[in-house]
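> The sequence and its predicted three-dimensional model are supplied below.
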Amino acid sequence: MDPNLSLANKLALWLDLMLVQSIPIDSRRAIPWLLWAVWKNMNAVIFASTQESLGMQSQVKCNIHANWRNDKLHCGGSWITRDHQGRVGHHAREAFTSSPDKLTAELRVLIWILQSMQDLQVQEVVIGSDHCDLVEAIKRPNDWPRYRWLLHQVTVLTREFPLVCFENESSASNHVAREIAKSVMRNSMFQSYLALGGPSWLHDRIRQESAF
């Protein structure tokens, strides 16, 4: 069969085979079913590809950070979201009372962030953190018994989402979230806030970070 033929011409040739008497009757009767199976499978592949693309488009990337200095001072928490094209959605900042260690602070900030995602009705979120212990503790909570209660709260919250993923970030790719969190203590910004878009004082860095 000529590969340059149009789809309509190819179908016509296959259907013409049903009139060829030298072909066994059972084989001729199978031709329409064969064509139907090919058509159905082709549509299934196209649909699956479209669904995968739509799934990626519905996901939100959320970079997070907890700026912890010591067990006496407050710490700053922040998050910033982007869509599948790297465009900023929202960002937020919050001050937290002192925590005994860095991981406790990170988990408290994460709980606040998951609650924020629920409030914004985010369904699918990929959370990126540059604190490796946080991601490891979430993946293997039994290895971190000291943080059992906080990890339990994280687990309960994540079950409310159709999709939640956690991934490690480098400090460079998480720079914007780090700077927002640091501003709590550095600039005494203890007032919590939620805003649409990125902070104006980090616009240049946001454009650079979207390339990571």
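Perfect, thanks for sending it. Residues are numbered from 1 along each chain as shown.

> Going by C-alpha atoms from here, please, whenever you check contacts or count neighbours.
OK.

> Show me which helix runs longest in this protein.
Counting residues, the longest helix in the chain under DSSP state H turns out to be helix 25-58.

> where exactly do the helices run in the chain?
Using DSSP H, helices in the chain cover 7-16, 25-58, 102-119, 132-139, 148-158, 175-186, 203-209.

> buried residues in the first one?
Taking 16 or more other Cα atoms under 10 Å as the basis for neighbour counts, the residues of helix 7-16 that come out buried are residue 14.

> Same check on the fifth one?
By neighbour count, and taking 16+ other Cα under 10 Å as the criterion, the buried residues in helix 148-158 are 151, 154, 158.

> can I get those residues in a markdown table with distance to residue 43?
Listed next are the buried residues of helix 148-158 as a markdown table, based on distance: Cα to Cα, whole Å:
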| residue | distance to residue 43 |
| --- | --- |
| 151 | 43 |
| 154 | 40 |
| 158 | 34 |
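
> Next up, a structure to set beside the first:
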Amino acid sequence: MRWKTKERIAGAAWVLRNARGEVLLHSRRSFGAVGSKDEAYFLCLAWAIESMLSHKCGKVYFVLEGGNLVNAINRPKAWPSFMFKVIEIRRLLRNFLCWRIDLVSYEANRGARLIADSAVHITRFQSYVARGPPRW
């Protein structure tokens, strides 16, 4: 996820890999009128979850850089200010056979971050889903 504070836009991306780490699909989209970085992470994660559900993925391991949201989902009682977001995310996650959400470093998330960057820094607001890794 990438968020531009001044413009209040967020760029989101997800990359779906198989158990061997091969990229099966990737996607990008942007969100407008985003009030905060935490809201941007929430919108991006909810969109990624909905995308995995629409692609009929039953077992999914999500990783993201948004530490506050990851911690709130994994330890909701310690993060009462995130209660609405946690309830909404967990409501979506109930549709999976198996799920997990973990924090990942900025460096480890480079591929998805570069895709999300293109939505806000290069102003490619067109959403898409594509097979395999990005061609660039």
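Sure, I can see it. Please read all numbers here as calculations on a predicted model, not as lab measurements.

> quick one on the thing from earlier: orientation of the longest helix of the first structure relative to helix 7-16 in degrees?
Counting by axes from the mean of the first three to the mean of the last three Cα atoms, to 10 degrees, helix 25-58 of the first structure lies at 150 degrees to helix 7-16.

> In terms of secondary structure, what does helix 25-58 of the first structure contact?
With contacts taken as 3 or more Cα pairs under 8 Å, 6 or more residues apart in numbering; DSSP states H and E, helix 25-58 of the first structure sits against helix 7-16.

> can we see that at 10 Å?
helix 7-16, strand 124-129 (3 or more Cα pairs under 10 Å, 6 or more residues apart in numbering; DSSP states H and E).

> So which bit of the second structure is the shortest one matched to?
The counterpart of strand 124-129 of the first structure in the second structure, counting by TM-score structural alignment, spans residues 59-64.

> List of residues touching the matching stretch?
1, 14-18, 41, 44-45, 48-49, 52-53, 70, 93, 95-106, 108-109, 112-113 (Cα atoms under 10 Å, 6 or more residues apart in numbering).

> Residue 75 of the second structure maps to what in the first structure?
Match for residue 75 of the second structure (TM-score structural alignment): residue 140.

> Now for its match: which residues touch it?
Neighbours of residue 140 of the first structure in contact, by Cα under 10 Å, 6+ apart: 134, 151.

> for residue 89 of the first structure, what are its contacts?
60-62, 80-83, 195-198.

> ok, those in the second structure, which still hold?
Mapping these onto the second structure (both residues aligned by TM-score structural alignment, their matches' Cα atoms under 10 Å) leaves 80-83, 195-198 still in contact.

> Relative to residue 182 of the first structure, which of these is nearest.
For these, the minimum distance to residue 182 of the first structure (Cα to Cα) is 13.8 Å, reached by residue 80.

> Leaving out chain neighbours, which residue sits closest to that closest one?
Nearest non-adjacent residue to residue 80 of the first structure, counting by Cα to Cα, 6 or more residues apart in numbering: residue 91, 4.1 Å away.

> Now do the counterpart of that neighbour in the second structure against residue 16 of the second structure, distance only.
Applying TM-score structural alignment, one finds that residue 91 of the first structure aligns to residue 26 in the second structure. As judged by Cα to Cα, to the nearest Å, residue 26 of the second structure and residue 16 of the second structure stand 6 Å apart.

> From residue 112 of the second structure, how far off is residue 34 of the second structure?
As judged by Cα to Cα, residue 34 of the second structure and residue 112 of the second structure stand 19 Å apart.

> Of these two, which one has the most company?
residue 112 (21 against 18; other Cα atoms under 10 Å).

> Enumerate every residue touching the equivalent of that one over in the first structure.
Alignment note (TM-score structural alignment): residue 112 of the second structure maps to residue 177 of the first structure. Residues counted as contacts of residue 177 of the first structure (Cα under 10 Å, 6+ apart) are 62-67, 77-81, 91-93, 128-130, 171, 202, 206.

> What's the PyMOL line that selects buried ones from those residues?
The command below creates a PyMOL selection of those among the contacts of residue 177 of the first structure that count as buried (16+ other Cα under 10 Å):
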select buried, resi 62+63+64+65+66+67+77+78+79+80+81+91+92+93+128+129+130+206
